[in-house]
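*Asks:* 3D model of this:
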Amino acid sequence: MAEPLQKKLQAEVEKYQQLQKDISKCMSSRQKLEAQLTENNIVQEELGFLDASNSVFKLIGPVLVKQDMEEAKATVGKRLEYIAGEIKRYEAQMQDLERKSEQQRDLLGRLQQDFQKAQAPGKAAALKA
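*Replies:* Next up is the predicted model:
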């Protein structure tokens, strides 16, 4: 009786561990996006200090290429929108994974109790002998 329950418990533990790894990956990706967001906000702020007489350059490979000021501002604005959207997507994904993790943790608790109950009669018989 206890052996099939033990195998099921082990499989559910592995699922829980995988969920924890997925949450960790998601958090790491979100942190990288937060860093990019901060960096791009600083770039946008710096572009705001410039006027039309200033030159803006874009790094393409090892070369700096002159870029139109309005094009640079539009590019940074679009990049900020994209990053903000990705952050929202990762937040939703993390909430979903955390919800699944909590459900898995509850399931593991119930299975562990069932496993302990299944082992209890075996221990009682061993103590009587």
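
*Asks:* rest of the way, CA atoms for contacts and neighbours
*Replies:* Fine.

*Asks:* Quickly note the distance from residue 49 to residue 69.
*Replies:* Applying CA to CA, to the nearest Å, the value for residue 49 to residue 69 is 11 Å.

*Asks:* More neighbours: which of these two?
*Replies:* A count of neighbours by other CA atoms under 10 Å puts residue 69 above the other of residue 49 and residue 69, at 18 against 8.

*Asks:* which ones are touching that one?
*Replies:* Contacts for residue 69 were tallied using CA atoms under 8 Å, 6 or more residues apart in numbering; they are 52, 55-56.

*Asks:* redo that, cut-off 10 Å
*Replies:* When contacts are counted by CA atoms under 10 Å, 6 or more residues apart in numbering, residue 69 is found next to 47, 50-57, 75.

*Asks:* Which members of those are positioned in strands?
*Replies:* Of the positions in the contacts of residue 69, 56-57 sit in strands, assigned by DSSP state E.

*Asks:* Weed out the non-buried ones from the contacts of residue 69.
*Replies:* By neighbour count, with 16 or more other CA atoms under 10 Å, the contacts of residue 69 hold 47, 56 as buried.

*Asks:* farthest-separated two in the contacts of residue 69?
*Replies:* 53 and 75 (19.0 Å; CA to CA).

*Asks:* Quick check, residue 116 in contact with residue 2.
*Replies:* Yes - using CA atoms under 10 Å, residue 116 is in contact with residue 2, at 8.6 Å.

*Asks:* Sequence B follows; please return its structure for comparison with A:
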Amino acid sequence: MDQHMMTRVQEAYQAEYKTFQAFNAPIQNLQANKARLLAQIQETADVQSELALVDESDGAVYKMFGPVLVKQDLDEAKGNTAKRMAFMQGQLASIDKELNTKRDEQNKSKQKVQQIQELFTNAQNELRARAAAQASSAQ
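*Replies:* Next up, the predicted model:
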């Protein structure tokens, strides 16, 4: 492998490494969104648990609208909470799917980087061996 080819391999390595690194920011954003959503899911699960404890005959449920607490029907509150939970579970599934896709793409890019590194290392070793052979034959 000549010097020109070595330069091309190095350029390919740099380009693929940039591609690999470009996945870091979106993956971190997705992880942050997932953590935030998991916290909201936990809060909603806590609300569902609390609503399950409320006695329909005397328990009052209030919902905050801005600075005002408004009385809400218990069944309506349970229904709204269940809908919110289902919606957030759907969002979580979507984020997980996108996160897995990004990680798979990043792993493929990482494998390409490793292959190019191996090719580059082998080419360097080949050039060193040629140089050593030429040096020993010149003596």
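
*Asks:* okay, which residue is most central for structure 2?
*Replies:* residue 27 (3.2 Å; CA atoms, centre = their mean).

*Asks:* what helix or strand does the one in structure 1 that sits across from residue 120 of structure 2 in the alignment sit in?
*Replies:* Matched across to structure 1, residue 120 of structure 2 falls on residue 115, judged by TM-score structural alignment. Assigned by DSSP states H and E, residue 115 of structure 1 falls within helix 69-128.

*Asks:* give the contact list for the alignment partner in structure 1 of residue 104 of structure 2.
*Replies:* Under the alignment (TM-score structural alignment), residue 104 of structure 2 pairs with residue 99 in structure 1. Residue 99 of structure 1 is in contact with 93, 105, counting by CA under 10 Å, 6+ apart.

*Asks:* quick one, what contacts residue 20 of structure 1?
*Replies:* Contacts of residue 20 of structure 1 (CA under 10 Å, 6+ apart): 14, 26, 97-98, 100-101.

*Asks:* Can you find the partner of it in structure 2?
*Replies:* Residue 20 of structure 1 maps onto residue 24 in structure 2, by TM-score structural alignment.

*Asks:* repeat for residue 44 of structure 1
*Replies:* Using TM-score structural alignment, residue 44 of structure 1 pairs with residue 48 in structure 2.

*Asks:* thought that match was touching residue 75?
*Replies:* No - in this structure residue 48 of structure 2 lies outside contact range of residue 75 using CA under 10 Å: 11.4 Å.

*Asks:* Look at these two and report which has more neighbours.
*Replies:* residue 48 (18 against 12).

*Asks:* what's the spacing between that one and residue 14 of structure 2?
*Replies:* The value you get for residue 48 of structure 2 to residue 14 of structure 2, if CA to CA is used, is 52 Å.

*Asks:* same question, residue 86 of structure 2
*Replies:* In terms of CA to CA, residue 86 of structure 2 sits 44 Å off from residue 14 of structure 2.

*Asks:* likewise residue 94 of structure 2?
*Replies:* Taking CA to CA, one finds residue 94 of structure 2 at 32 Å from residue 14 of structure 2.

*Asks:* Stretch 116-125 of structure 2: which residues count as buried?
*Replies:* Buried, per 16+ other CA under 10 Å, within stretch 116-125 of structure 2: 116-117, 119-120, 123-124.

*Asks:* and if you look at stretch 19-32 of structure 2?
*Replies:* So, applying 16+ other CA under 10 Å, buried residues of stretch 19-32 of structure 2: 19-20, 23, 27, 30.

*Asks:* From the chain's centre, how far out is it? Work that out for me.
*Replies:* Counting by CA atoms, centre = their mean, to the nearest Å, stretch 19-32 of structure 2 is centred 6 Å from the centre of its parent chain.
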